[in-house]
Structure formats: C-alpha cells, structure tokens
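> following is a predicted model, sequence given first.
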Amino acid sequence: MAAKKIMLLVGDFVEDYEAMVPFQMLLMVGHEVHSVCPGKKAGETVATAVHDFEGHQTYSEKPGHNFMITTTFEEVKAEDYDGLVIPGGRSPEYLRLNPAVIECVQHFAKANKPIAAVCHGQQVLTAADVIKGKTCTAYPAVQPDIEAAGATWCAVNETASNACVSDNIVTGPAWPAHPEWMRAFMKLLGSTIEP
C-alpha cells in the first residue's frame, strides 16, 4: 500500500472521538496525517468535546482531550494532499464560515479526491456546495442541510454505525460508524487491510 497524505480539518470543540480515532487509525495503517485548524499553528491544540447518546432528546456534551495541531492551516496547499477528513462536533458550524476552508474543500471535490465527513462535518460540505447529486448521511439533525444542498439522504441505522459512499465522498452519522466510515474512506484512498 502506498502511503497517502491526509488532511484532517478540525477546530475548537470538534468531537473528541471523531478527531482522535480517525487520526490514529490512518496513522496506524501507514498514512501521513496532518491535523489543521484555521487560526492555529502547528504545536497548538484545539479543545474537543465528547458527545454521547444517553437517552435525552439530543446528545450530551462533556469536555474531551486537547487535540494537537500538527500543521499550520495557513501554510498548507490542498493540492499536496490525497484525501480530506472532516470530523463533526461543534467546529463545523463555524469552520464553514471561513472562505479558505470552503476553497480547500472545493479543491478536494473538484479534483475528485476522497473526502470523509462524519456527524456534523457534513455542514462544511453543504456550505462548500459539493454534495449536489450525491447520497449522504450525517447526524440526523443535519438531514435538512443535506437535502437543501441537493443531496439524497441516506438513512441512519438504529446504531448509527453505517456509512454511505457516493463517488469520492464517504459520510457517516456519528462516531459509532468509525469502522464502516474509515473502511470505506481507506478503500477510496486505495488502501487495503488484510483480514
């Protein structure tokens, strides 16, 4: 397997598992992964939040770990990367307001490079206008955004563990989908893992 260079786009209050687990999984199989955050430099951290499903009408939120930024966003060039990962949490709601983020995401989409987004990360995809005509899933509260952006909604299974692949984009509803979501993303990257 040829190692790929992956950009992981995060911000303060990114969902803890949705940033850390994909970062570690992709490193584990030999890819080069750069975590980036607009306005933060390599060596700084973002705060994360742990979201859980505890029987309330929506998810609960607790403080997570500090997650290290490995590469300064303002110095990266999207054309140097083979794939993009956008975790969920609260960061996508404001990252999507950043024109440089939108331009970066649009580069990956136009170049048909693999993009993986999970949970609320799809808010960045809708703002970048890159999912029209695609089929996507997300945290259920993001369904109106997905449909308003011209994509077809892929239903979330009862354990939120499914993933949806549509051309170069793979989406998952929440961190329980990591095995399916990352497996599908690695397949788009051309990665293989022996059983």
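That came through, no problem.
> okay, CA-based contacts and neighbour counts for the rest of this
Noted.
> list the buried residues in stretch 102-111.
Counting neighbours by 16 or more other C-alpha atoms under 10 Å, one finds that the buried residues in stretch 102-111 are 102, 104, 105, 106, 107, 108, 109.
> now do the helices in the chain.
Listed from the start of the chain, the chain has helices (DSSP state H) covering 16-28, 91-95, 99-110, 122-127, 143-148, 178-189.
> give me the nearest residue to residue 125, chain neighbours excluded.
Leaving aside its sequence neighbours, residue 125 sits nearest to residue 131 (C-alpha to C-alpha, 6 or more residues apart in numbering; 6.6 Å).
> just to revisit the earlier point, and the helices of the chain, which is most packed in?
helix 122-127 (a mean of 25; mean count of other C-alpha atoms under 10 Å).
> on that earlier part again, for residue 70, which of the helices of the chain is the nearest?
helix 16-28 (11.0 Å; C-alpha to C-alpha).
> chain neighbours aside, what residue packs nearest to the residue nearest in space to the middle of the chain?
Using C-alpha atoms, centre = their mean, the residue of the chain that lies closest to the mean C-alpha position is residue 86, 2.0 Å off. Ranked by C-alpha to C-alpha, 6+ apart and with sequence neighbours excluded, the top spatial neighbour of residue 86 is residue 117, at 4.6 Å.
> one more to weigh against that first structure:
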Amino acid sequence: MARVLILTGDAAEELDSMYPVFRLREGGHEAVVTAPTTRPVKLVVHDFEPDCDAYTEKPGHLLPVDVALADVVPEDYDALVIPGGRAPEYLRTNPDVARIVRHFFDRGLPVGTICHGPQVPAALGLLNGRTTAAFPPLRTDLEQAGAVVVDAPDVVDGTMVSCRGWPDLPEWSRAFMAVLDKATVQE
C-alpha cells in the first residue's frame, strides 16, 4: 500500500480532486489530502457549455484536508497528485509547495498532474525537457517552461503521469495506478 499525497486548495476542480482520492483508496492505497490549512477546501465544478467561450465554474463539494502544507514531511509519502482547477495557479508560489513538489521530482517518485496541475512543476522549472499533457490553453505556458505538450488523455514520462482534464480521468487513473504499482513493487 502506497501513501499518496494529494496537493490541493480552494477552487480546485471537484472531479480532478475527488476522483484520484477515491480511485487510490479503491486500489488499497492511502490518499492524504494537503492544502494551505486543515479546514476543508472549497472545490469547484468546471463544465463546458455551448453558449460560453470558456469553461463555467460552479460551487462544488467540500474536501476534508488531512494535513497542512507546512506540516507535510515529503519522505512520509510514496507519490504525489496535483489536481487541476484554479488552485495550482496560486499554490505554485507557496514555498511549502515548492519544497514538497521538488522532493518527488528530485527522487523520481510518481507524480500525477491533472488539467491545470502541471502549472506547479512548470513554475518550479521541473518540466524542462519533460513530456506532459495539460488543459489545452496552457500549451504555450508549458512550452515556455521547456515542456513538450502532448494532446492525450494519459501521458507517461518516466514516473510522471498527466492528462488534459477530468474527461481523461479513467485513462489517467489506469496509467497512474500502473506507475504507482510498479514504483511500490521496486521499493
């Protein structure tokens, strides 16, 4: 059983956040949610509607938080997941987020990013030379960070697994669970 840290915050996309938590638990792993504080985070629901040029945002569920970012000991975890939504936009500037995310990348541990999640490692210079998927409008930003952006539901680059957004979660989940299972068997 792996311990997987879910790094999220207010305005994270509901499916991007909750689907991995449930899938990891279903797979026998421990999913531990971290955010800036231990109060429940306010998730949002993003949808694509025909009369809107961008995605729409509605209030979502609350997601309980297990540990505050400042209290995370990265060595206690086997993998990391960064859900999308608007949370990565502000989390990427948090020094504890940098400390945590660098730990997983520096050690080649499994990292999953969903939708806007790649904004975090991109801001830290960790996607330079890496292949990733992401919410399509992020392509230019990620390419500026040195990433190769692929339009696919389950991009695997070593131990990093990414996708474009919540519609890709079944494919992303299968790929991430395979990388996680392989990594935990090798330990």
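Arrived safely. Please read these numbers as outputs of a predicted model, since none were measured by experiment.
> so what corresponds to residue 148 of structure 2 in structure 1?
Residue mapping for residue 148 of structure 2 onto structure 1 gives residue 152, with TM-score structural alignment as the criterion.
> hang on, that match packs against residue 144?
No. Look at residue 152 of structure 1 against residue 144 with C-alpha atoms under 8 Å: they stay out of range, at 10.4 Å.
> follow-up on the earlier one: any chance of the helices of structure 1 in JSON lines, plus distance to residue 64 of structure 1?
Output for these, formatted as JSON lines (distance: least, C-alpha to C-alpha, whole Å):
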{"stretch": "helix 16-28", "distance to residue 64 of structure 1": "6"}
{"stretch": "helix 91-95", "distance to residue 64 of structure 1": "14"}
{"stretch": "helix 99-110", "distance to residue 64 of structure 1": "24"}
{"stretch": "helix 122-127", "distance to residue 64 of structure 1": "21"}
{"stretch": "helix 143-148", "distance to residue 64 of structure 1": "26"}
{"stretch": "helix 178-189", "distance to residue 64 of structure 1": "18"}
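> what's the closest of these to residue 69 of structure 1?
Closest approach to residue 69 of structure 1 among those is made by helix 16-28 (10.9 Å; C-alpha to C-alpha).
> what residues are up against the residue nearest to the centre of structure 1?
8, 9, 10, 115, 116, 117, 118, 121, 122, 124 (C-alpha atoms under 8 Å, 6 or more residues apart in numbering).
> just the buried ones among these, please.
Under a neighbour-count criterion of 16+ other C-alpha under 10 Å, the subset of the contacts of residue 86 of structure 1 counted as buried comprises 8, 9, 10, 115, 116, 117, 118, 121, 122, 124.
> what about those residues, which are in strands?
Using DSSP state E, 8, 9, 115, 116, 117, 118 are the members of these that sit in strands.
> the fourth one -> structure 2?
It refers to residue 116 of structure 1. Using TM-score structural alignment, the equivalent of residue 116 of structure 1 in structure 2 is residue 112.
> kindly report the same for the first one.
When the two structures are superposed using TM-score structural alignment, residue 8 of structure 1 falls opposite residue 6 in structure 2.
> doesn't residue 81 make contact with its match?
Yes. Proximity of residue 6 of structure 2 to residue 81 meets the contact threshold set by C-alpha under 8 Å, at 4.9 Å.
> what's the spacing between whatever residue of structure 2 lines up with residue 71 of structure 1 and residue 168 of structure 2?
Alignment of residue 71 of structure 1 against structure 2 is given by TM-score structural alignment, with residue 67 as its counterpart. To residue 168 of structure 2, residue 67 of structure 2 is 28 Å away according to C-alpha to C-alpha, to the nearest Å.
> return the distance of residue 180 of structure 1 relative to residue 113 of structure 1.
Taking C-alpha to C-alpha as the measure, residue 180 of structure 1 falls 19 Å from residue 113 of structure 1.
> got the contact list for the closest residue to residue 116 of structure 2 other than its chain neighbours?
For residue 116 of structure 2, ignoring the flanking residues on the chain, the nearest one in space by C-alpha to C-alpha, 6+ apart is residue 84 at 4.2 Å. When contacts are counted by C-alpha under 8 Å, 6+ apart, residue 84 of structure 2 touches 12, 13, 16, 17, 113, 114, 115, 116, 117, 165.
> repeat the analysis, applying 7 Å as the threshold.
When the contact criterion is C-alpha atoms under 7 Å, 6 or more residues apart in numbering, the partners of residue 84 of structure 2 are 12, 13, 16, 114, 115, 116, 117.
> now tabulate those in CSV and tack on distance to residue 185 of structure 2.
Formatted as CSV, the entries for the contacts of residue 84 of structure 2 read as follows, by distance: C-alpha to C-alpha, whole Å:
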residue, distance to residue 185 of structure 2
12, 31
13, 31
16, 26
114, 24
115, 28
116, 29
117, 26
